[in-house]
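J.: need a 3D model of the following:
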Amino acid sequence: MIKFKLEGEFIPLISLLKATSLVQSGGEAQSVVEEGLVKYNGEVDYRKRLKVKIGDKIDFMGKIIEVI
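T.: Sure thing, here's the model as predicted:
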């Protein structure tokens, strides 16, 4: 599990995927979200601009990001 310390109120989903090095670029992040490869708190979510907040869990290809 990857623990990501949030600085501020939220981080956009695409930015979180880049910040944790699970994708190489913003374009790649948008593609994996559009393809339904990302789960937000256990549910597939297609929103690229999703605001991820403290306590949320993101699952991408078996890698879990916990936002703390």
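
J.: rest of the way, CA atoms for contacts and neighbours
T.: Noted.

J.: tell me the contacts of the residue nearest the centre of the chain?
T.: Most central in the chain under CA atoms, centre = their mean is residue 13, positioned 4.2 Å from the mean C-alpha point. Contacts for residue 13 (CA atoms under 8 Å, 6 or more residues apart in numbering) come out as 48, 49, 50, 51, 52.

J.: following up with a second sequence; could you model it the same way so I can compare the two?
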Amino acid sequence: MQIHVNGRQMEVVKDSTIGDLLNRFNIQEKLVVVEQNKQIINKVVYNQTTLTDGDVIEIVHFVGGG
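T.: Sure, this is the predicted structure:
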């Protein structure tokens, strides 16, 4: 299955979730906001939100500093 993540096309296994995708990139859920097809997804449902062919995913990282 093909999806786009932050502008790059990639392949994922059918029935993968947003949680699976974050694990694949070794990203902690609490440090990001995920948008699926222009809708922000609540963190509590990352592991239940299934990816579908053609999805456009944006992962936004929080960066501290001053």
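
J.: TM-score for these two?
T.: Once superposed, chain against chain, the TM-score is 0.61 (TM-score structural alignment, normalised by the length of the second structure); 52 aligned residues with a CA RMSD of 2.2 Å.

J.: ok so, going back, closest one of the contacts of residue 13 of the first structure to residue 37 of the first structure?
T.: Closest approach to residue 37 of the first structure among the contacts of residue 13 of the first structure (CA to CA): residue 48, at 11.8 Å.

J.: burial measure for that closest one, as a count.
T.: Using other CA atoms under 10 Å, residue 48 of the first structure has 16 neighbouring residues.

J.: same check on residue 15 of the second structure?
T.: Close neighbours of residue 15 of the second structure, defined as other CA under 10 Å, add up to 14.

J.: most neighbours, which of the contacts of residue 13 of the first structure?
T.: residue 52 (21 neighbours).

J.: surely that residue touches residue 11?
T.: Yes. When contacts are counted by CA atoms under 8 Å, residue 52 of the first structure is listed as touching residue 11 (5.3 Å).

J.: and the helices in the first structure?
T.: Here the first structure has its helices, by DSSP state H, at 13-19, 26-34.

J.: how about the residue nearest to the centre of the first structure, what's its match in the second structure?
T.: Correspondence of residue 13 of the first structure to the second structure, assessed by TM-score structural alignment: residue 18.

J.: related to what we said a few turns ago, among the contacts of residue 13 of the first structure, which are in strands?
T.: 51, 52 (DSSP state E).
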